[in-house]
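> sharing a model that was predicted from the sequence below.
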Amino acid sequence: MKAALVQLNVSDDPVANLPVTVQLVRDAAAQGAQFILTPEVTNCVSTSREHQKSVLQLEADDITLAALRQVASDTGVWLLIGSLGLKTEDADGRFANRSFLIAPDGSIAARYDKIHMFDVQINETETYRESAGYRPGTQAVMAQTPFANIGLSICYDMRFPLLYQSLASAGAQILTAPAAFSPVTGAAHWHALLRARAIETGCFVLAPAQTGTHASTNHKTRDTYGHSLVVDPWGEVILDAETDTGVYIFDLNMEKGVAARQKVPSLANRRRFSDP
């Protein structure tokens, strides 16, 4: 089947971002893609928690989710909304970083809240404390579709291989890793991490990404790495979108996963052990 990654450069304004995203998803469907994936924080990239409080919405009210569900229904495609920043009812006011798998009838087939929070200091000028604004999820999620079992993850999750091994052991054949990756860590680790997750599990890894400098209203801007990636189950990169926004079409041949797992059955060979 044909599938597509949508590489975005969204601003901190969900209303302005939405028409661009909708058009790119429709373009992907018009090119024959039956499974389309968008990046992490498809609705809004912002460095300001106060600004996020003013523009993010609850899931039930979110305009991006509603519009993209309608696009999936209109075009009859499976759509992974890599993630949306959403308000929650949590007492501490933190947001959710939530991925959605949308079925061709527009229904929500699966939800996944990002488990691992990006709390790092990359250098003297680049620090992230995702957990200050977002509360972590606690549940791994795999969704069954007619074409494959899909294991969901988001960005920083990719540094934690046990999550992916758990998904693959549960039957996942495709692992999704939508991202808004730092350019510094992206240049050093992006390709290596995604290839490793594919090799370890014998799964396709599909990683749609944000790219470039993200426009911001009266706040510090943020840069992301781009390079939306498709890695096959043997660890070969079959698509690298580099840094331009747009639609990137590829073929998804699920037989490759069967062949890779037969050659190196690492999941079947795993053994339990005691910690040191």
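Now that the structure is in, tell me what you want to look at.

> can we go C-alpha only for contacts and neighbour counts from here?
OK.

> select the longest strand from this protein.
In the chain, with assignment by DSSP state E, the single longest strand is strand 78-86.

> packing partners for it?
strand 35-37, helix 63-75, strand 96-102 (3 or more C-alpha pairs under 8 Å, 6 or more residues apart in numbering; DSSP states H and E).

> got another one to weigh against that:
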Amino acid sequence: MKIDLSGKTALVTGSTEGIGFAIAKGLDEAGASVVINGRTEPKVAAAVAKLGPKARGRAIDLATPEGLAALVAAEPAFDIVVNNLGIFQPVDFFAADDAVWDRHWQVNVMSGVRIARAYLPGMAAKGWGRMLFLGSESGYNIPVEMIHYGVSKTADVSLARGLAKRMAGTGVTVNSILPGPTLSEGVAEMLKDEVAKGKTLEQAGIDFVKAHRPSSIIGRPATVEEVANMAVYIASPLASATTGAALRVDGGVVEFIV
């Protein structure tokens, strides 16, 4: 099986590091022309430099309507869009005020809503396209320490399913990918206190999974590359019969079989 994305253009939002960068790297290696996105020019430029000559960057905050308008003005069409942009913040439900909820909703959900409105019609007109949403196993296993985040990820999965139905018959597929605990830079930051006590990052990740996601079958966090591999396949022509799916890369954390 060979994935060839030569001639395809791809946007990966929130892709200067972590899962987003790994997906961008995978798409680039498969031949796509990739646009890296982040909020700050230095981080975007650094990520683009890592990918090489086919890549370009757009330093735009896509959590706002104005940011989306600026992106569309600069990049009017894509063949592949990966809605990876997202934040998470452990806050107890009773301490999470409206600002916490609204920030997670705007970044994790509305950025994808606006991007879908902007780019799906062009994909349909061409008769081919791929749109992916990064959900999370937390969309099913709502984490008690950040209910606001879990709700936003449930919304992403629902959005992808609804859009897949809306795009029926157009040659455009829409899917969501559900990572479990993954050793991204964000998770490394969350585990920094454990690392400071003398643990390796990998061991701290294993201990976190055992303590907080005991249903994990692999018993460890995934790597960003393991998540990216699923995204690259779903973005390819090989996945033409997969749409409206919530595809788990969660290490078996979610306790159901479909």
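All right, it came through fine. Computed from a predicted structure; not experimentally measured.

> quick TM-score on the pair, please.
Once superposed, the chains reach a TM-score of 0.38 (TM-score structural alignment, normalised by the length of the second structure), with 167 aligned residues with a C-alpha RMSD of 6.2 Å.

> list the contacts for residue 225 of the second structure?
Shown in contact with residue 225 of the second structure (C-alpha atoms under 8 Å, 6 or more residues apart in numbering): 19, 22-23.

> helix, strand, or coil at residue 261 of the first structure?
Per DSSP: H, G, I helix; E, B strand; the rest coil, the secondary structure class of residue 261 of the first structure is helix.

> which residue ranges of the second structure form strands?
Under DSSP E, the second structure gives strands at 9-12, 33-38, 56-59, 80-83, 129-134, 172-179, 246-249.

> and residue 52 of the first structure, how far is that from residue 86 of the first structure?
9 Å (C-alpha to C-alpha, to the nearest Å).

> of these two, who's got more company?
residue 86 (24 against 21; other C-alpha atoms under 10 Å).

> so that one is in contact with residue 97, correct?
Yes - Residue 86 of the first structure is within contact range of residue 97, at 6.5 Å (criterion: C-alpha atoms under 8 Å).

> just name the closest of the contacts of residue 225 of the second structure to residue 178 of the second structure, please.
residue 19 (11.7 Å; C-alpha to C-alpha).

> what's the neighbour count on the residue nearest to that closest one when sequence neighbours are not counted?
Excluding its sequence neighbours, the residue lying closest to residue 19 of the second structure (C-alpha to C-alpha, 6 or more residues apart in numbering) is residue 224, at 4.9 Å. Look at residue 224 of the second structure: counted by other C-alpha under 10 Å, it has 21 neighbours.

> surely residue 224 of the second structure meets residue 22?
Yes - applying C-alpha under 8 Å as the test, residue 224 of the second structure and residue 22 come out as touching, 6.0 Å apart.

> ok, which stretches of the second structure are helices?
With DSSP state H as the definition, the second structure shows helices at residue ranges 18-29, 41-51, 65-74, 98-105, 111-126, 147-166, 185-190, 192-196, 201-212, 224-234.

> hey, which of these is tucked in deepest?
Stretch with highest mean neighbour count among those: helix 18-29 (a mean of 25; mean count of other C-alpha atoms under 10 Å).

> check which helices and strands it sits against.
Looks like helix 18-29 of the second structure contacts strand 9-12, strand 33-38, helix 41-51, helix 224-234 (3+ C-alpha pairs under 8 Å, 6+ apart).

> which of those sits closest to residue 176 of the second structure?
Residue 176 of the second structure lies closest to helix 224-234 among these, at 9.1 Å (C-alpha to C-alpha).

> so what's the residue count around residue 152 of the first structure?
Neighbours of residue 152 of the first structure (other C-alpha under 10 Å): 29.

> what's the neighbour count on the closest residue in space to it that isn't next to it in sequence?
Nearest in space to residue 152 of the first structure, with sequence neighbours left out and distances taken as C-alpha to C-alpha, 6+ apart, is residue 176 at 5.2 Å. Counted by other C-alpha under 10 Å, the residues lying close to residue 176 of the first structure total 25.

> picking up where we left off before, give me whichever of the helices and strands packed on strand 78-86 of the first structure is most buried.
Compared across these, strand 35-37 shows the largest average neighbour count, a mean of 26 (mean count of other C-alpha under 10 Å).

> who are the packing partners of that strand?
For strand 35-37 of the first structure, the helices and strands in contact under the criterion 3+ C-alpha pairs under 8 Å, 6+ apart are strand 2-7, helix 14-30, strand 78-86.

> got a markdown table for these, with distance to residue 129 of the first structure too?
As requested, those are exported to a markdown table (distance: least, C-alpha to C-alpha, whole Å):
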| stretch | distance to residue 129 of the first structure |
| --- | --- |
| strand 2-7 | 24 |
| helix 14-30 | 22 |
| strand 78-86 | 15 |
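
> residue contacts, residue 201 of the first structure?
164-165, 168, 233, 261, 266-267.

> tell me which two in those residues are the farthest apart.
That would be 164 and 261, which, of the contacts of residue 201 of the first structure, are the farthest apart (C-alpha to C-alpha) at 14.6 Å.

> isn't residue 38 of the second structure right up against residue 47?
No - counting by C-alpha under 8 Å, residue 38 of the second structure stays clear of residue 47, with 9.4 Å between them.

> tell me where the first structure has helices.
For the first structure, applying DSSP H gives helices covering 14-30, 49-55, 63-75, 130-133, 161-169, 183-185, 191-201, 255-263, 266-269.

> tell me the angle of the longest one relative to strand 2-7?
Just to be clear, that refers to helix 14-30 of the first structure. Angle, helix 14-30 of the first structure to strand 2-7, by axes from the mean of the first three to the mean of the last three C-alpha atoms, to 10 degrees: 160 degrees.

> the fifth one too?
Our comparison of helix 161-169 of the first structure with strand 2-7, counting by the same axes, to 10 degrees, yields an angle of 160 degrees.

> buried stuff in helix 161-169 of the first structure?
For helix 161-169 of the first structure, burial by neighbour count (16 or more other C-alpha atoms under 10 Å) applies to 163-168.
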